[in-house]
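Chemist: Requesting a structural model of the entry that follows:
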Amino acid sequence: MAMATSAITAQDVRAEAQPNFIIIFTDDQGYNDLGCFGSDKIQTPNIDRLANEGRKFTSFYSACSVCSPSRAALLTGCYPKRVGMHRHVLFPKSDYGLNPNEYTIADHLKSQGYATACVGKWHLGHHPETLPRANGFDSYFGIPYSNDMNHPDNQGKPKVSSDELWADQSTAVNVWNTPLMENEEIVELPVDQRTITRRYTDRAIEFVISNRDNPFFLYLPHSMPHIPLYVPDDVYDADPQNAYTCVIQHIDAEVGRLADTVRELGLSDRTYIIYTSDNGPWLRFKNHGGSADPLRDGKGTTFEGGQRVPCVMWGPGRIPAGTSTDAFVTTMDLLPTIAALSGKPLPSDRTIDGLDITPTLTGDESPRRDFVFYSAQGVLEGIRGEKWKYLSKSVGKNGKVETMLFNLEDDISEQKNVIDQQPDITKRLDHRMKKIDQEITEAARPVWRKPSAD
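Modeler: Have a look, this model is predicted:
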């Protein structure tokens, strides 16, 4: 008589072996804008808990200091210039976007049977050929570009986010004609941005619950705290001096809801959560912007405050709890690392710039030795090599080019220019920077462009 066997399917085996991945990517959040990264003003108990149960990365870099290039780099594992997405950001009238021939994190995981969803700000092209479902995602729900942009031509909007608009959220929500999309269709115009962070989280939770028995990848790029700032009425603080704090604390509460869902479903032991930001804070908006302390400057610059961002990685049983590392890593490293953790090698038909940092999830060694800095307009401006950072960039209103060398181990705030004391290091870094840029430039791949009407 044959013995009875349990019906274990290939899908069961795959779900058991392959971890889930959640990337939470905020917009314009500074290095100092989490409790676990030193904020003495903003309370973020839920993200702090992820850090206490996981690991902080204190030398974690976004690949650019503005939105579109940084998002292209995260998803493709490439410098934005390699994929043609390095010249500032996309606007509602832009006729190009991320080429669907590029290979994204979503493409890689979908090829292994993962369910994939993008919920939030996309900003890699609003044309159907460039939206998330053309780039490896099964579904999309979110704002296709920045939340201060107007459909269809970016006309008729306020120039800035202001205390007056924060004080009157019910009126301000109609000032920007920003669209909300479901897959390739606009479903709300203008989107009610007061509730958008919570609605993103609702969709994210629905996705996790629906795929609890299958491996999944959730990319959750929040529209906030990019200006204009909004929160739901039940958490609103009318004092405009607390506007930014209020928004971050609301994001934190929503991160808590999502993380609690993962815990309650019993998925903690096979789920990674990565929390980080696309670039540094928009300092000129003062109480509507964040803080990069103790770093220099913020969004739009290649100083540390523009591209070194807070990062927390959580994976109980796989990432050591309550740890922190100053190992040198970037958003580009997420694709090869996720590929390694999922168990399938990346295709070998293209160059990527990211490196597998799986050893860095538990230790302090990183395979990364250097990282090139491009301006918000895609101009080569510097390189970090180990502890040294070399910059050659225009500074000040007169546009004078200044060369700088900083020892980031001793001078994280970039206040001591030691270029005159280290000519050999300066020469070596300048040569290396130009060599890397030359290779990227010569091998750059094209963006998708809207066909001509002719």
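Chemist: only C-alpha atoms for contact and neighbour calcs from this point on.
Modeler: Fine.
Chemist: could you measure residue 224 against residue 284, distance?
Modeler: Distance of residue 224 to residue 284, given as CA to CA, to the nearest Å: 16 Å.
Chemist: and if you look at residue 220?
Modeler: Using CA to CA, residue 220 is found at 26 Å from residue 284.
Chemist: and this one, so I can compare the two:
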Amino acid sequence: MTIRFVSFLMLIVSFLSAEAQAEKKSKQPNIVVFLCDDLGYGDLSAYGHQTIKTPNIDKLAETGIKMTDFYSAAPVCSPSRVGLLTGRSPNRAGIYDFIPGPKQSEDLRHLVHLQKGEETIPERLKTVGYATALVGKWHCSSLFNNPAQPQPDYFGFDYWFATHNNASPSHENPRNFVRNGEKAGLIEGFSCQIVVDEAIDWLDKKENNNPFYLQVTFHEPHEPIASPEDLVQEYLPYSNGRAEAEFYANVANVDKAVGRLLAYLEENGTDNTLVIFTSDNGPETFSRYSGAKRTFGQTGGLKGRKLWTTEAGFRVPGIVKWIGKDTYNGTTDAVVSALDILPTLCEITGAKLPNRELDGESFASLLKNGQFKRKKPLIWGFYNALNEHQVAMRHGDYKILARLKNNGEYLPNLNNMYKGNEELIKSSELTDFELYNLRDDSREASNLATVDPKVFNQMKNLLQKEYQTLLNGSHIWQE
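Modeler: All right, here's what the predicted structure looks like:
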């Protein structure tokens, strides 16, 4: 075999390989994940709100998949975001509650952050050629924009434009955005529109044709709320005062921002784009703290609110639409979690799963044929719950809740797990169980713990097993 012929064969192989890679990339969808902040299960007209108009998000639901039983990873912001990014219970990452600033505290909350070693959606997608960006709220570290803790770029975001927590001083004219490590200063406008402006600018300037992963994390409708005056005036006649009108207008402004980005994608020929829309937790409680004066979110009849382990704490809107692909279209009551987004995107894009214990599972079959039956129970251990039950699990049609008791006393509310309370938490026993059939009773009104002993014992035993597994894998903070 001559050298010339071998060189020719190598050229052909190289060409075919390049063609195969190009074909693979053309099949990989662009991905946009919209994540709202404190948007309740009943805050969209697609989910039953009688006043707020959300036509753009409603269209996603009408032409895509509207999920009625979609769950966030936690009933509060920081652990919920970490769960979505990693596909793992946030307890495994040591994120048990919202992350405050760096002020020292006895329970070591000032140390809490998404740690090196955790693998995320953008990190995984970068391995198969994706360009990645985060625009909006981060809230996954106590030291924001500080090299002492890993920042969004460490976790796979090529580009990031974010705030630590809320837009400040409000959604209007925020001053606290950081762009790739540099403070952006005062930006005029409203946060959700600013975030979409940044997303569009990044897409415009993207230098290659690689598929992209874009995570759009709105601050709305979390306090401190500020809304465009024209929208406030539009909702005033249908509200009980200006504060409620401001909340309604806030959600409506998010819908307009979503519509702007979707219109941009349509106009610019991105005809293979998977869009996911959801919220980090349920709606805030009115006047729970001094700044919560415009928190008029609705639960759609579910029990509780943000920070509760009942349904309204973490059952949230969940919508998926694969633009440009013939997929299932309709409403589903399949039990799906934000934890499932990472394994689903890995399956769709060809990325390998993280070499870590995952709690989510792929719902790619739901996109294909509308069928998905999860095998893994969904379990939450939230030690700062506003209701009495700090542990909850959904499996099939049923949900079981439990309190925690240690030496005859109920476990107090806790914000973090660290060496100082590890033994207290781990030696506490599950007690005071409640059982609900959510298919028949989504409002959690009829406790079946004593009514259906067979199912109760099955769920109780499963909860004890799953909770122990969660405890064994939970991160313990120490100095």
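Chemist: Residue 220 and residue 284 of the first structure - which one has more neighbours?
Modeler: Neighbours were counted for residue 220 of the first structure and for residue 284 using other CA atoms under 10 Å; residue 220 has more, 24 against 11.
Chemist: Count residues in the vicinity of residue 20 of the second structure, would you?
Modeler: 12.
Chemist: next one: residue 438 of the first structure
Modeler: Per other CA under 10 Å, the neighbour tally for residue 438 of the first structure reads 12.
Chemist: tell me which element it falls in.
Modeler: When secondary structure is defined by DSSP states H and E, residue 438 of the first structure falls within helix 423-443.
Chemist: corresponding residues in the second structure for that helix?
Modeler: On the second structure, the counterpart of helix 423-443 of the first structure by TM-score structural alignment is residues 453-473.
Chemist: For the matching stretch, give me the average deviation versus the first structure.
Modeler: If you overlay the two and look at stretch 453-473 of the second structure, the average distance to its match in the first structure is 2.1 Å (mean CA distance after the TM-score superposition for the first structure).
Chemist: May I see the buried residues of that stretch?
Modeler: Judged by neighbour count using 16 or more other CA atoms under 10 Å, the buried positions of stretch 453-473 of the second structure are 455, 456, 459, 460, 462, 463, 466, 467, 470, 471.
Chemist: Would you reformat those as CSV and include distance to residue 317 of the second structure?
Modeler: Listed next are those as CSV, based on distance: CA to CA, whole Å:
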residue, distance to residue 317 of the second structure
455, 28
456, 28
459, 26
460, 28
462, 27
463, 26
466, 26
467, 26
470, 26
471, 28
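Chemist: from these, which is closest to residue 376 of the second structure?
Modeler: Compare each of those with residue 376 of the second structure using CA to CA and the shortest gap goes to residue 466, at 9.5 Å.
Chemist: OK, contacts around the residue nearest to that closest one when sequence neighbours are not counted?
Modeler: Using CA to CA, 6 or more residues apart in numbering and skipping residues adjacent in sequence, the residue nearest residue 466 of the second structure is residue 379, 7.4 Å away. The neighbourhood of residue 379 of the second structure, defined by CA atoms under 8 Å, 6 or more residues apart in numbering, consists of 391, 392, 393, 394, 466, 467.
Chemist: What's the match for residue 379 of the second structure in the first structure?
Modeler: Across the alignment, which pairs residues by TM-score structural alignment, residue 379 of the second structure is matched by residue 372 of the first structure.
Chemist: Shouldn't that match be within a helix?
Modeler: No. When DSSP: H, G, I helix; E, B strand; the rest coil is applied, residue 372 of the first structure is found to be strand, with no helix at that position.
Chemist: and the residue nearest to residue 466 of the second structure, how far is that from residue 43 of the second structure?
Modeler: As it turns out, when the distance is counted by CA to CA, residue 379 of the second structure lies 25 Å from residue 43 of the second structure.
Chemist: And residue 466 of the second structure, by the same measure?
Modeler: For residue 466 of the second structure, the distance to residue 43 of the second structure under the criterion CA to CA works out to 32 Å.
Chemist: do residue 155 of the second structure as well
Modeler: From residue 155 of the second structure over to residue 43 of the second structure the distance is 31 Å, taken as CA to CA.
Chemist: Of the two, which one has the most company?
Modeler: Counted by other CA under 10 Å, residue 155 of the second structure and residue 43 do not tie: residue 43 has more neighbours, with 29 against 21.
Chemist: Matching the more buried one against the first structure, which residue comes up?
Modeler: Following TM-score structural alignment, the counterpart assigned to residue 43 of the second structure within the first structure is residue 33.
Chemist: related to what we said a few turns ago, can you tell me which of the buried residues of stretch 453-473 of the second structure lies closest to residue 16 of the second structure?
Modeler: residue 470 (46.9 Å).
Chemist: dump the residue contacts of the closest one.
Modeler: Applying CA under 8 Å, 6+ apart, we find residue 470 of the second structure in contact with 91, 92.
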